[in-house]
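Asker: fold the following and give me the result.
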Amino acid sequence: MASETNANAQTIQAAQTTVPAVHVSQLVKRYGDMVALDYFDLDVQQGEIFGLLGPNGSGKTTAINCILALLTYDKGTIRVFGEPMTPTSYALKRRIGIVPQNVAVFNELTVTENIDYFCSLYVPKKADRAPLVEEAIEFAGLQDFRKFRPGKLSGGLLRRLNIACGIAHKPDLIFFDEPTVAVDPQSRNAILEGIQKLNKAGATVIYTSHYMEEVEQICDRILIMDHGRHLALGTADELKAMIDTGERITIETLDLTDETLAAVRALAFVIEASYDGRELDVRCRRGEHNLVDLIGVLRTSGANIGHLTSRPPSLNDVFLELTGKALRD
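Answerer: Predicted coordinates:
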């Protein structure tokens, strides 16, 4: 695992000596009086899986649609593989694949016909498409469902078909927008492994998701945005190191009094403490003796202590501190 991580880091470092896959500078997009993108910056290096995160209404979709030249914008610069991106940049658009959040396939067509149709938007000759369609079917694990129509597929298989339609033409840059929404764990794992396989084959990936564990699992770097602005950028570990939030401590106790809970909340390192009658949940600032000091307060009060867990800050903690809300809000 470490050798793979090092190899991927070296690949990204090498890519940084070339032009970025996507370069967005000082992008402004307004809808009347509302500012959707507020001098937004973004650089995605060739060869990386890049996570783009933000709560609903943060500007993610607007930014992506501007990058794809599906929206006009008021100010700023967008370049894809070093070239200006415009509505008529057809050569650039052939190098891009899009897997939208909402499944976009034709119910009247079979699996094979759907993939062939979307591939035909980029590859006009059927003889050239045939091997690409076959490869996409095998990549998505749809060999046994070639003649099925979408209505006969499970949610997970439908998501796989959506991906196959978006990547059949072998794009160099792929946008994945919430590709694992409402799928079973097995299909989710298959989708994530497929994205990593595409990346290892040379594709640059821009990935959005509301599942933090997915982002942490597959993304090389992550950008957090809100209110149309770039808030923070780095690896998952780098982002966690940027915030004041430290560990989260959970302690089973059945006899915590209001006075003891108030004493816990009064501790200097406590950001937030809640008690549901069974578990005390404490979000802490960074500190070396948080757990010892917390247990000391509980013991002094005579509260019984059961199972105890302490975990380091998560990406959701980063999100909460930077944006004031959880990602799913």
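
Asker: every contact and neighbour count from this point should use C-alpha atoms.
Answerer: Will do.

Asker: in stretch 29-45, which residues are buried?
Answerer: By 16 or more other C-alpha atoms under 10 Å, the buried positions in stretch 29-45 come out as Lys29, Ala36, Leu37, Asp38, Tyr39, Phe40, Asp41, Leu42, Asp43, Val44, Gln45.

Asker: one more sequence to fold, the one below, so I can look at both together:
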Amino acid sequence: MHFKTIPLHKFSWIYITYCCIANFTLPAENTLPSYIHNITHSANASVSALLEKHNAPQNPTPQGTHTVTSNGAQKITLGKLNAFTRHATPLAQEFITIAALTLLIEAPHIIKMLFPNPTKMNVGTVENISPEHQKLFEQVCAKLKIDPRTITIKQCTGLKENYHTAALGAGFSLLLFDKQDIDLPTQKLSFVMAHEIAHIKNNDAPKKLAVSFISCTAGAFLAYKPLQKFIQGPRTILTKACALTGFYLLSHWITNTSRDRYSRYQEKRADLTAITALADKQGAIDLFTLYRQENLAERQNLLWQGLTPKETDVDDAGNKLSDRQHPSLSERIAYINAAIL
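Answerer: Okay, here's the model as predicted:
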């Protein structure tokens, strides 16, 4: 399942610009951080009041009874909790600020990803699939125990050209196939359908979007804190510009690493779900072997044209080097072979 994630560079630089403008032009009480500060300050005050209530003198224990927990130990524990909330409140304010700005900036992108319209996607002409393919689709849905009426399946002319994939699961219930590749042999096509249906059944698209959103926010937050301390000091403009570049690179690395790891986990789970539901490994193995052969043929053709092995983007085993969101073809064949059905 291919998925376009939140572009980090947008909100990274917009957030920096926002902070600069807000600090110099807006009254302090009108900025977004001030609103979040008021909310978190109220929550912290409520916690403090609750702690004071617990620390208040209690009724004396009747003579002849024993208490399990001492008041001293209770005060120490509540005191530590109070100190933790005082230190955590400013961090929570800044994290929520970044998250709110990310959500505000990317709201149109998120809506488009969760509720895609195939006619507005760059996939060429969109058509209904043939009755034979529809029958196979319904059979695969039955094996995965999902109602085929809940999924919209279409074939299109430009999916592989623009998305570099033969099939694409998008949003909650959209499944697209490239018109040329939907004519695969039944065994291979059944696996492709089962794999994409497994993504939809597991709600992988919204989950990946949520992981992307959280990792973007966390990446910006973790990188912004040291940047904030650095810029506040007496530094030259060049040094501060280098710090901003480092902020972007660190945020980008954190986001991509977490997103790619989670994506590979989803792909492996969809592979194993598909072969388990179909009770068949051979279709998947044959398909990935075919992809490896196609990649090796493409690599050889590029080598004949004078490109170096690294420039071909294909290794000696036929794996795409630039595809970080899927397990390698060799790895997929290996764990499918090792799976027990």
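
Asker: TM-score, when you put one on top of the other?
Answerer: The TM-score (TM-score structural alignment, normalised by the length of structure 1) is 0.22; 134 aligned residues with a C-alpha RMSD of 7.0 Å.

Asker: what is the most widely separated pair among the buried residues of stretch 29-45 of structure 1?
Answerer: Largest separation among the buried residues of stretch 29-45 of structure 1 by C-alpha to C-alpha: Ala36 and Gln45, giving 24.3 Å.

Asker: are we agreed that Leu168 of structure 2 is in a helix?
Answerer: No - under DSSP: H, G, I helix; E, B strand; the rest coil, Leu168 of structure 2 falls outside any helix and is assigned strand.

Asker: ranges for the helices of structure 1?
Answerer: Under the criterion DSSP state H, structure 1 contains helices at 2-15, 60-67, 90-93, 111-120, 126-139, 155-167, 185-200, 212-218, 236-242, 258-265, 290-301, 315-323.

Asker: scratch that, the stretch 101-250 of structure 2 is what I was asking about
Answerer: For the stretch 101-250 of structure 2, the helices defined by DSSP state H, counting those that start in this stretch cover 131-143, 159-163, 186-201, 204-232, 237-278.

Asker: who wins for proximity to Phe288 of structure 2 among these?
Answerer: helix 186-201 (9.4 Å).

Asker: the closest one: how far from the chain's middle?
Answerer: 22 Å (C-alpha atoms, centre = their mean, to the nearest Å).

Asker: also stretch 196-210 of structure 2?
Answerer: Distance, centroid of stretch 196-210 of structure 2 to centroid of chain: 10 Å (C-alpha atoms, centre = their mean).

Asker: okay, how far is it across that stretch, tip to tip?
Answerer: End-to-end distance of stretch 196-210 of structure 2 (C-alpha to C-alpha, to the nearest Å): 19 Å.

Asker: next, the buried residues of that stretch.
Answerer: Buried, per 16+ other C-alpha under 10 Å, within stretch 196-210 of structure 2: 196-202, 204-206, 208-210.

Asker: among these, which one sits closest to Ser263 of structure 2?
Answerer: Lys208 (7.1 Å).

Asker: how far away is the closest one from Arg261 of structure 2?
Answerer: Lys208 of structure 2 is 11 Å from Arg261 of structure 2, by C-alpha to C-alpha.

Asker: same check on Leu168 of structure 2?
Answerer: Taking C-alpha to C-alpha, one finds Leu168 of structure 2 at 19 Å from Arg261 of structure 2.

Asker: more neighbours, the two?
Answerer: Leu168 (24 against 14; other C-alpha atoms under 10 Å).

Asker: distance of the spatially closest residue to that one that is not a sequence neighbour from Leu249 of structure 2?
Answerer: Excluding the flanking residues, the one nearest Leu168 of structure 2 by C-alpha to C-alpha, 6 or more residues apart in numbering is Leu176, at 5.1 Å. As judged by C-alpha to C-alpha, Leu176 of structure 2 and Leu249 of structure 2 stand 34 Å apart.

Asker: okay, these two: which has more neighbours?
Answerer: More neighbours surround Leu176 than the other of Leu176 of structure 2 and Leu249, with 26 against 16 (other C-alpha under 10 Å).

Asker: re the thing from before, turn the buried residues of stretch 196-210 of structure 2 into TSV, columns for distance to Thr17 of structure 2.
Answerer: As requested, the buried residues of stretch 196-210 of structure 2 are exported to TSV (distance: C-alpha to C-alpha, whole Å):
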residue	distance to Thr17 of structure 2
Glu196	40
Ile197	42
Ala198	42
His199	38
Ile200	38
Lys201	40
Asn202	38
Asp204	33
Ala205	31
Pro206	29
Lys208	28
Leu209	25
Ala210	25
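
Asker: kind regards, and thank you for your time.
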